[in-house]
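> What follows is a protein structure lacking sequence information:
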């Protein structure tokens, strides 16, 4: 049974800051929360992407593949290996059927991803994420049986997997809004995304190795058995360690609980329940539409590379399958490391209050998208220079990692109480390029068969660069990190009296429930005092009078 901690007292700022030395054992509980969240997101990506390479071992090969002699072959790079002597599959699935199988996941994913945050508010992220891991693990386990039965059963299973996993990431966002102090949020959200990227990185080589072995499950079925079992096993530590809020956790230390309560936003301290999500206000908000546009533009480049880069490297640059896999892994690794690094830098700027939060978000996002656009646009200029192309792709992902300080935390900034619901909406919108980008690539490549294929690929790189720029310009001109009026739940107020006026510069209040929290200093105040938009955030006005704080 969850145990509420409502009797915390503040004896001074020093005891709060020492919370990092206590927790579950020697590790703060919130760090374990983040670790398991990263693992859960990584496992979801392994089960999402396991078909991308494994399907090659499942289906019979078509000898009528295209042969683009756009770049010299056998130029000393060792790029030509005879990959066609590898595994021959059992299923006669056409290219169009394979496309439906690979895309089926997103049909279900988009549906539940949009409402995952609201479901987490109602049911709790602990239950939703745990159910997502367990159910998607079971669905992954039965794919080999379904494949031998009917391709349509595989499509149904993949749609169901998308439905199960669509709630996972917005649920994590909702839960972390309660657990993670504002100063640690940028790095935490970057780590969640990095976990997904790492899952995608390890899936391709793991799938290749398991598909080629004959010891366990006779090849490719082992991919689904291993990853499905991992998803099911992860369910148990998740349910043991995770609780929806710090107040409910039975093993959190008092110091860490006070630290979290003092440094999360006031909205994150509200009691979880069947909250109303103001979808009308959300859909009418200009800030939301700017976030939607930006995330769509950023996702276009990512999903374009994820889905078609292997084909470009093989058919145009003639890289071997092994080297192709290494390049794709390096790109994901570069993005993951970059997200962690720039997430840390973003948090550092936030902690030291080096610049206005809106300015910081704009700077990170604009540099990330515009820099990636420039590098993407240069790829056609280097032509068949394999080293230059690979270098540009990797550096493009490094620069794109600046988004960790831009559109990643902006969702929590503008809607602290509805970050999970808003993340679900924006992530669902950003998933549409998963269908659209491969479609556009196919139309461009198939549309002008008489043209030089290299010039057609150049069009695609320029298009991706232009879309990146649209996102950068929109975000730079119109976004604001100020919490929106609809972004905070208004379920009532708690009257609180000042228990101690200042503790090393921070104001703390003690509610009638004896929960000590920090009076809400909106972070835009320190760098944007001239703004008139903060009149709901100035909680610490008097030293002895009652304070009414919205929660």
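Yep, that arrived. Note that the structure is predicted; figures quoted are calculated from it, not measured.

> switch to C-alpha atoms for all contacts and neighbour counts from now on
Will do.

> the helices in the stretch 401-550 of the chain, which residues?
407-414, 419-431, 433-447, 453-478 (DSSP state H, counting those that start in this stretch).

> possible to save those helices as JSON lines with distance to residue 96 and mean neighbour count?
As requested, the helices of the stretch 401-550 of the chain are exported to JSON lines (distance: least, CA to CA, whole Å; neighbours: other CA atoms under 10 Å):
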{"stretch": "helix 407-414", "distance to residue 96": "34", "mean neighbour count": "24"}
{"stretch": "helix 419-431", "distance to residue 96": "20", "mean neighbour count": "26"}
{"stretch": "helix 433-447", "distance to residue 96": "12", "mean neighbour count": "16"}
{"stretch": "helix 453-478", "distance to residue 96": "21", "mean neighbour count": "20"}
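
> Below is structure B, check it against A:
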């Protein structure tokens, strides 16, 4: 049997399942649940404005109001990204994620009441607060991956964690359509999501840990293996760190990640928030089947993301290609692949339901490659400041997420015409193309010199002042 040795000589633990896998599983479930609560409104809102046979309230919300509700999540989402990255870098992400999930659970339980008694403005308020707390999630996840993921396992672990978002989308689109058509009606969509958040929070409180060094359950062997192969410092070492803001903002590889994130965000969220409406108004698919068909592309994305993650690690660990080459290849698949598929979809004649679903499935499925593209580049550049960089890029990308549903309201005048939706697809195609072009040109896979934090503690300052005083006295 071949013995796997880390970068600094630490042997990989013999046990096939370690605490890093437990943490990865819990983070995977966190993204699954959080995405389910995030996208639930995409299907629920169709049911909330449609007649039902069980007497649940029906709201007279026009398309503009519906898009306002769908986009309101991102109004709050972009606010705490950078602060979350800084907090996760200094203190770890355990309690940030716990706060996210508990708050989301409470809000989901409140949404039906808010809709019935406060109208669309109250629903928007709930979605804004939900977005505000979920803004803590992604920077915290990157902090965890920076500390828990050995370099040789980074692509697979990162893919597994973030692929939970696709599973959450799949489950929510399928169950939401079934729940809304059942005797429990559309309110049950939010109640189920809320209870799930509370269950996850209980598990996380017991098993979660920000770093291997703070875990009560990890073995010494596994802790040594992770810490010598992740290129990150313990959380305690970051309490007095100086974030290298100038180095980050003047780094072309960082700007490459930022633009790639923005292009991905606009294209992905345009499809995610508007696909149920496209299915309903252009392809004439009823609400019960809507969620099932809308989920198919995310099933493809979920499955393919694991294929891409395994393939990336295989190619890099076997020294077939460099890590940065893998990032460029898979990011190109993730952005230019969907751009080509959307271009075909734009000129597909009306009435081709099966072919349209196939193309949409390919479009979203190929997008799964971005998990081992720009999403891992933050950690490649700096594991210690990956959470801060993710906070910046995810925050800016969130602005483009807001633009996604709102742009549909501006561009699409008649929702039943495929030619109107073609304009929306063209916008996504342009962003996909140019943002990836910049990424593959300027991205880097090298660990940056500013990864190691510079400390400016009171003790150091005091010692410096004492030395200066002694020097001044000696002059006299």
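Cool, got the structure. In this text the structure is predicted, and so the values were computed from the model without any measurement.

> picking that back up, output the helices of the stretch 401-550 of structure 1 as a markdown table; include the columns distance to residue 122 of structure 1.
Converted to a markdown table, the helices of the stretch 401-550 of structure 1 look like this (distance: least, CA to CA, whole Å):
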| stretch | distance to residue 122 of structure 1 |
| --- | --- |
| helix 407-414 | 18 |
| helix 419-431 | 11 |
| helix 433-447 | 29 |
| helix 453-478 | 31 |
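
> Looking at those helices, spot the one closest to residue 352 of structure 1.
helix 407-414 (17.0 Å; CA to CA).

> what's the average distance of the closest one to structure 2?
Relative to the matching residues in structure 2, helix 407-414 of structure 1 has an average distance of 1.0 Å after the fit, by mean CA distance after the TM-score superposition for structure 1.

> Just the angle for that helix relative to helix 419-431, thanks.
140 degrees (axes from the mean of the first three to the mean of the last three CA atoms, to 10 degrees).

> My guess is residue 262 of structure 2 contacts residue 397. True?
Yes - with contact defined as CA atoms under 8 Å, residue 262 of structure 2 reaches residue 397; the gap is 4.3 Å.

> Residue 182 of structure 2: neighbour count?
15 (other CA atoms under 10 Å).

> wait, I meant residue 86 of structure 1
For residue 86 of structure 1, using other CA under 10 Å, the count is 10.

> which residues does the residue nearest the centre of structure 2 contact?
Residue closest to the mean C-alpha point of structure 2, counted by CA atoms, centre = their mean, is residue 138 at 5.6 Å. Residue 138 of structure 2 makes contacts with 387, 390, 391, 394, as judged by CA atoms under 8 Å, 6 or more residues apart in numbering.

> Which secondary structure state does the residue mapped onto it from structure 1 sit in?
Under the alignment (TM-score structural alignment), residue 138 of structure 2 maps onto residue 169 of structure 1. Assigned by DSSP: H, G, I helix; E, B strand; the rest coil, the conformation of residue 169 of structure 1 is helix.

> For residue 169 of structure 1, give its distance to residue 293 of structure 1.
20 Å (CA to CA, to the nearest Å).

> same thing with residue 349 of structure 1?
Computed as CA to CA, the residue 349 of structure 1 to residue 293 of structure 1 distance reads 26 Å.

> the more surrounded of these two?
Per other CA under 10 Å, whichever of residue 349 of structure 1 and residue 293 has more neighbours is residue 293, with 21 against 17.

> what's the counterpart of the more buried one in structure 2?
Superposed on structure 2 with TM-score structural alignment, residue 293 of structure 1 falls opposite residue 259.

> can you pull the contacts of the nearest residue to that match once chain neighbours are set aside?
Closest residue to residue 259 of structure 2 apart from its sequence neighbours, by CA to CA, 6 or more residues apart in numbering: residue 435 at 5.3 Å. By CA under 8 Å, 6+ apart, residue 435 of structure 2 lies in contact with 256, 259, 260, 262, 263.

> wait, what's in contact with the aligned partner of residue 185 of structure 1 in structure 2?
By TM-score structural alignment, residue 185 of structure 1 lines up with residue 154 in structure 2. Contacts for residue 154 of structure 2 were tallied using CA under 8 Å, 6+ apart; they are 145, 313, 376.
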